[in-house]
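Q: Pasting the sequence and the predicted coordinates here, then a few questions.
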Amino acid sequence: MAAITYKGESLIATKQANGEVMNIDRVILANIPGLDPGKPVDRNEQLPPAEHIVLDEPVSQHGYINPNLVVYALHMGTGGDPFEFNWLGLYCSADDTVVAINYMPTQGKDPSMALTRNLLLEYSGAQETGDIHIPAESWMVDFSQRMDGTDGRSRQMTQDVFGRQLFYGDACKVVKGSGGYYELLPGEGYVAGIRFDYPGKSVLVSDTPTSIWLDVSQQGNAMSDIQPVVNVMVSDQEQVDYIDDSGVQHYLEKISSISSNSVVSDDRMVLRTNGLFTERVLGEIDVRDFGAIGNGITDNTAALQACFEFAIRNKYTVRIPRGVYEFSRISLNMSGELTIKGDSNTILHSTLSEPDSNKAAIRFSGSPIKDYSVVKNGVNRHDASVTMEDTAGIQPGDLAIFSSNQLIDTDHRGFWKMGFVGRVSSISGNKVTLEDAPPVWLPSEESFNITVTEKISASQFKVSGLTDRRGSMYPITGISGNNSEEVRNITDYDPLTNIVTCESTWLSPPEVGDVFRLDKLTQVRISRPLTVSLSGGVTLTRDKHLTANAGDGGFLGLQLQENADSTVEDWSIENFSETNFKYMYSYKSVIRNCKSKGANRIYSGYDGTGYGLLDVSSYRCQYLNNDISFCRCGFTTAGAVALSVYSVVRDNRITGGGVSYTGEGIHPHGNQVSYGFGGHGNAYHLIYSNNYVNDCHTGGSYRDYMPSVLKNEYTGSMEYPFYLHQIRGGIFKGNIFKPITKGEHFVELRGGIYNAEEPLIISENVAYELEGAFVGLVTVTDETVLENLHVTRNTVHFNKAKSQKVGIFGTTTGVRLSKCRLSGNIVHYTSAADDTVNTGWYGFATPNRTFKVVNDYIITGENQYFVNISSNNTIEIPFNNGTATCSIVDIVGENNGIIATSVVLYEVSGNSGDQSPLGFANTNRVYPLKSNELSKPKDGFVNIYQQGPNLIIINKHSSDLNLFVSIKRVV
């Protein structure tokens, strides 16, 4: 039995699709050195090298055994030169294609011999495609025994082209009849590679819900016509393929589901025309071949859905020609690959009329494999190996969505969960190795009790059993007392006071002695990703919902979920009021060179939503060179169960609607705030660089973990480029703020909820036309302390005369600082006479210092510090210029009065009797401690000494002191 080559397979499909004859006209014999006749034929083969070909002759005769089985013969007479051969091929000259090949042991042909060689081909429609009208004759009787496996190979070849099932038009479509009968419509189709022409049938369905299945087989023998047999089965149980008592293979395929209220769903894979296959064998399919019509009128929902599903199952690229394709909503949950290409002027117009912020017009998602299971040992940051409770069914390449019950404070969004998305690299037993090491630590499974030690209120109380703030933000359950079995979230814990704050009040205020259980848990959900590639100038759009009420939900455009390595390029999405583009649980995917317009809506009469690009709990995604306009927020992050991690937002152009914007809503209120960038508290180490933001009320609103905001330009009608709240450190460096009107601030900082665990660095920025402070403060009280804030080397152009000069925090008084750095900043004013002002130690020129240092120090220059030290307290200043063994310290008073100058300090090394100080000029009770005096600082003096890389100051005066310390290190 010959093996049909891949090119032969493609040629057969093409000829059948176009109704053409395939003329196999030559038989070629060759002698291939080293050919192993026992090996399967390489179906990629074509003609062997010319030096190996020993005979090239026309087909002597052909005939058919049945419509699906034909034979080609070569008769070689006596005479000629002797030769040997071990390779035989059937060749179609008109299409330059070797259709079939057979390997054999080496055989000889000498002049005295007459030799006949026959080659059998079996495939669906072989007689018709080959235009063969001669029946089998006596010289073909050698083929009365079909070789083992012939039917299977032929059927598999057809299935490779047509898929597991495919129906033309309404073939086998189930429609409801009367009296409990359902009609199966006539037509042609394929199941498991078997082609049939179904005559139609009525089926009685007595009980619902149920499903209708086709039972398809091939029956006959080698010397008779092999016919497809199609039976219908009604069953509410899943069916599987089987072999009957006669040894015949049956293939079961569900074609329809009937609900309990007799609603019929169509489960067929439908091909609307039979002109598809020429394009399909070239790797592309056209949505029009599934019935799509781009006339701006016809609803194409079913056609597009069927085309996309078919493309994923059979690995074809989808082509959408130019036109306007109406549809409502498309949703896929499949793994694999999907490539869609437009035609430069392709418009997909969604007709959705009911808002639903959770259901996209187009949603492409991977398929869930395993629901949440416990990760008992938690996840260690930077360790890619994770031990799971169960790894059954997990494969390399699967996405792992890790989520803990550790809380993240997202301000008005409430408390979301710590987690991340990873990709499985390998599995060994219960250990899974991720492609990248985890970015964060997630807790192991643990429970312990805490006890109330002091009653405060219904949401606050003192406890024993907790140690640190970050390790305490978890749910707790009442074990004893009036709140037994009640659950609340701990949203803050102060380890200094042992006070717990809960997200909401308890049924009754916790009493002393009440016990609560704190539970820690990490879980993981596994999905098999879908890789999506979208390109080709497609516009996805909808009509604005101009009659929407203020509280209505919004519309969502394109959502790619649980996908990996996806790319969206050269698409435009507009007028989806909730979100245009959305990546959700996406892994290393890209949106670039796209346009997003008009995502905005009003709700509650005051606020709104509308995201041009939305990143929900995704990992290392990139948003590059996109054009975003008239959206409430150009780019933002969100995610209730996992962080958005390491994504890059670069080279985008964002244009808002000015200070105010108009969104969908029947009564839009003015002054809706628009943003270039936004965040909901779950972004982790994102990079925003080289973006251009124009005409937004606020350039960016950040609640992130350590964002890097670098070299962006903010212009147009804008009040301030940065609004920082719930932010946990970050770098804002090299940015330019150049508004066309007066800017309110460069940074607006919500000091009351700013998290100082990581440094917040605002450096080397340039701001123009500032009306207010460089750093404007909100939610600041007399008790607010700003820590770890670094404002350095910025250049500021105030829209003020020098006489109106303001400080770094404007004219706000009482700003309290600790461990901050304010140095090297330069200020310009509006008049030439008042131009460049070197701002001195306190950051900006100002008649009065507008901040207080709280029993601590701030850095005001290179090795220069401003120190506030209360009576009987100690301040430790870490030197930052090396590990020299000697320092020279100058200390001056608040009004520049010299307290001590040229104090020489040597490294203190126990009671070694070193001779510091040397050359000390003491004018105001500053005392350098000797090594043997460290345990007894001198009363009435400011005691100082050096220890390692630190300067230690002990205030034994009777009052608080403000000191200016300048340090020079000497090796």
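A: Everything's here; your move. Remember, it's a predicted structure, so these values are computed and weren't measured experimentally.

Q: switch to C-alpha atoms for all contacts and neighbour counts from now on
A: Fine.

Q: tell me what the helix or strand containing Arg153 is packed against?
A: According to DSSP states H and E, Arg153 maps onto helix 150-162. Packed against helix 150-162, as judged by 3 or more C-alpha pairs under 8 Å, 6 or more residues apart in numbering; DSSP states H and E, are the following elements: strand 115-122, strand 194-198.

Q: Which residue ranges of the stretch 251-400 of the chain form helices?
A: Ranges of helices in the stretch 251-400 of the chain, per DSSP state H, counting those that start in this stretch, are 277-280, 301-314.

Q: Looks like Val904 contacts Ile891 (just checking).
A: No - Val904 lies out of contact with Ile891 (C-alpha atoms under 8 Å); the separation is 11.8 Å.

Q: which stretches of the stretch 851-971 of the chain form strands?
A: In the stretch 851-971 of the chain, the segments counted as strands under DSSP state E, counting those that start in this stretch are 851-853, 857-861, 864-869, 874-878, 886-892, 898-906, 921-922, 926-928, 942-947, 950-955, 961-970.

Q: same deal with the stretch 151-300 of the chain?
A: 165-168, 174-176, 181-184, 187-191, 194-198, 201-204, 210-219, 227-235, 242-243, 249-258, 264-266, 270-271, 284-286, 295-299.

Q: Quick one: list the elements packing against the third one.
A: Applying 3+ C-alpha pairs under 8 Å, 6+ apart, one finds that strand 181-184 makes contact with strand 174-176, strand 201-204.

Q: quick one on the thing from earlier: make a markdown table from the helices of the stretch 251-400 of the chain and add distance to Leu624 to it.
A: What follows is these, written out as a markdown table (distance: least, C-alpha to C-alpha, whole Å):
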| stretch | distance to Leu624 |
| --- | --- |
| helix 277-280 | 33 |
| helix 301-314 | 26 |
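
Q: and Gly8, which of the three is it?
A: Of the three states, Gly8 takes helix under DSSP: H, G, I helix; E, B strand; the rest coil.

Q: Comparison target below:
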Amino acid sequence: MASSAITTAFEAWNVNKILQNEPARPDKMVFAFIPGQDENAEIDRDEPIPPPENIQHIADITSYGSINPNAVVYSVVLDSSVGDWEYNWIGLIDSATDTLLMVVHTHTQKKIKTQGGQQGNNLTRNLAMEFDGATEATQITVTAETWQIDFSERLAGVDERVRAENIDAYGYAAFRGDAFLIHRSGGQYVALPGLGYVAGLRCESQQNLSVPPFSGATKVWMDASWQGTLTGAWEVVYTLRTAGALDDYEKDGFLHFVYAVAEIDAGGNITDLRPGFPLEELEEEVRIKCPYRVNDVLLTANPEHPEDSWPGTRWTDMSGDYNARTLMIGEAPLTTGGQDWITLTKKEMPRHGHGLNNVKIKGAGGHDHEYDKYQKDGTQDSTRVSVDNIRLGIEQDRTSKVEDHTHEVEGETDESGEGEPFSVVSSYLTLRGWLRVA
């Protein structure tokens, strides 16, 4: 991080420039190295220009531009012909009056020139001054170009915010499954591939990582750092280290965060020190506490959702698909069948009889009968029948004979029944059914 301040000397100098109608612009940028300087300490606004022995380089202002009415930016470009030196102090000065106008304290950085086969670096420094009426006071009418605006502090703040949010989500360290699990393979210790977080930095390995050689008891540490260049892509750089104890540290301007993933005793026995992903640990805790397995059914009169009782589990309400169904024990879970209402057919009816009404016998043809012929004065009269059959000499005869036969009965029984279906549901008690799905 870097801190900056506009000096108290600037105020009087600025007023004087305005009164003389002169542009209130610095013309030089000074680079110095101050031993033992704390870049995060508050800057004394009365701080003077460093002594000559601490000044490494003085450069003319290359460009300037207006950011908004109250902010202007001054830039210098130092090519690879300038160097070699280190600096942690930058100042804007007005060389005509030798007035220090603005001070910046930063971490130690290097300016290297190209020489002896060594490729130097190009340095662009942009310092923004913010004060009321800055554009008017400096008489700067050109707009600052993108390259003149230093986004490094803002980008560093974004990176740090993301890192802090990851710590909120995963804790200081977390590893998924067997990621970075230390185990012994033959005579060598390796870390398994996978995904882990150290101090909010995402570390993902696609292959086994070898643990550096060690002797005696030790701990194995994940060392993670967020690294990149001013204009290039940034990424997490990580490695494994072995030491009995290790603290976070800074190297080459990059912060390194460490976490012990395993401890190995003098006998080579490994103790895993990796914490799991918070969600996975919660799921494991729930798996232990929840008495129901996936695909188990909970029947309850409690209206509370099971997920409220066992966070991390997933349940489905069975009433959506199986509302009002009767439970049946069988070997094929969740098989459905049966029906609530039926209509009887002739096959299901018990044997039974019905009373007869309005029944009659159908006609069955002619038949004969025996009779006495009438006789008077010895004469037979075939057209009349004698009822006095005790007299001698009366001849008897018969009508035409009909063979044995039967008679059919015609008619129908009374109609009964309306064919309505009826319920086969027994008396019941309703319970809520939940199926655990995860």
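A: That came through fine. These numbers come from a predicted model, not from an experiment.

Q: Quick check: TM-score for this pair?
A: The TM-score (TM-score structural alignment, normalised by the length of structure 2) is 0.32; 165 aligned residues with a C-alpha RMSD of 4.2 Å.

Q: so can I have CSV of the strands of the stretch 151-300 of structure 1 showing distance to Arg26 of structure 1?
A: Output for the strands of the stretch 151-300 of structure 1, formatted as CSV (distance: least, C-alpha to C-alpha, whole Å):
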stretch, distance to Arg26 of structure 1
strand 165-168, 34
strand 174-176, 47
strand 181-184, 45
strand 187-191, 31
strand 194-198, 29
strand 201-204, 45
strand 210-219, 31
strand 227-235, 30
strand 242-243, 39
strand 249-258, 35
strand 264-266, 46
strand 270-271, 35
strand 284-286, 31
strand 295-299, 48
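
Q: List just the one of these that sits closest to Phe364 of structure 1.
A: Evaluated with C-alpha to C-alpha, those place strand 284-286 nearest to Phe364 of structure 1, the distance being 18.4 Å.

Q: For the helix of greatest length in structure 2, buried residues please.
A: Assignment by DSSP state H gives helix 152-170 as the longest helix of structure 2. Applying a neighbour-count criterion of 16 or more other C-alpha atoms under 10 Å, the buried positions in helix 152-170 of structure 2 are 163-164, 166-167, 170.

Q: Look at Glu307 of structure 2 and tell me its secondary structure.
A: helix.

Q: and it, how many neighbours?
A: By other C-alpha atoms under 10 Å, the residues close to Glu307 of structure 2 number 13.

Q: Tabulate the buried residues of helix 152-170 of structure 2 (JSON lines), appending distance to Thr379 of structure 2.
A: JSON lines is the format used below for the buried residues of helix 152-170 of structure 2 (distance: C-alpha to C-alpha, whole Å):
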{"residue": "Arg163", "distance to Thr379 of structure 2": "149"}
{"residue": "Ala164", "distance to Thr379 of structure 2": "148"}
{"residue": "Asn166", "distance to Thr379 of structure 2": "144"}
{"residue": "Ile167", "distance to Thr379 of structure 2": "146"}
{"residue": "Tyr170", "distance to Thr379 of structure 2": "141"}
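
Q: Which one of those is nearest to Ala156 of structure 2?
A: Nearest member of the buried residues of helix 152-170 of structure 2 to Ala156 of structure 2, counting by C-alpha to C-alpha, is Arg163, at 10.5 Å.

Q: I figured the closest one was touching Tyr197, is that so?
A: No - here Arg163 of structure 2 does not reach Tyr197: they are 9.8 Å apart, not a contact under C-alpha under 8 Å.

Q: Between the two ends of stretch 750-769 of structure 1, what distance do you get?
A: 22 Å (C-alpha to C-alpha, to the nearest Å).

Q: actually stretch 350-367 of structure 1, not the one I typed
A: End residues of stretch 350-367 of structure 1 are separated by 24 Å (C-alpha to C-alpha).

Q: Also stretch 737-756 of structure 1?
A: 25 Å.

Q: before we move on, what about stretch 18-32 of structure 2?
A: With C-alpha to C-alpha, one end of stretch 18-32 of structure 2 sits 30 Å from the other.

Q: Tell me which of the helices and strands packed on helix 150-162 of structure 1 lies nearest to Pro928 of structure 1.
A: Proximity to Pro928 of structure 1, assessed across those by C-alpha to C-alpha, is greatest for strand 194-198 (97.5 Å).

Q: can you pull the buried residues of the closest one?
A: Within strand 194-198 of structure 1, the residues that count as buried by 16+ other C-alpha under 10 Å are 194-196, 198.

Q: can you give me the strands in the stretch 1-150 of structure 2?
A: Going by DSSP E, counting those that start in this stretch, the stretch 1-150 of structure 2 shows strands at 3-6, 28-32, 55-60, 63-68, 71-78, 85-94, 99-111, 123-130.

Q: Generate CSV for those, with mean neighbour count as supplementary columns.
A: Below are the strands of the stretch 1-150 of structure 2 laid out as CSV (neighbours: other C-alpha atoms under 10 Å):
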stretch, mean neighbour count
strand 3-6, 19
strand 28-32, 23
strand 55-60, 16
strand 63-68, 20
strand 71-78, 21
strand 85-94, 21
strand 99-111, 20
strand 123-130, 18
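
Q: Indicate which one of those is closest to Ser309 of structure 2.
A: Smallest distance to Ser309 of structure 2 across these (C-alpha to C-alpha): 51.3 Å, for strand 3-6.

Q: isn't Val616 of structure 1 right up against Met584?
A: Yes - with contacts counted by C-alpha under 8 Å, Val616 of structure 1 reaches Met584, the gap being 4.6 Å.
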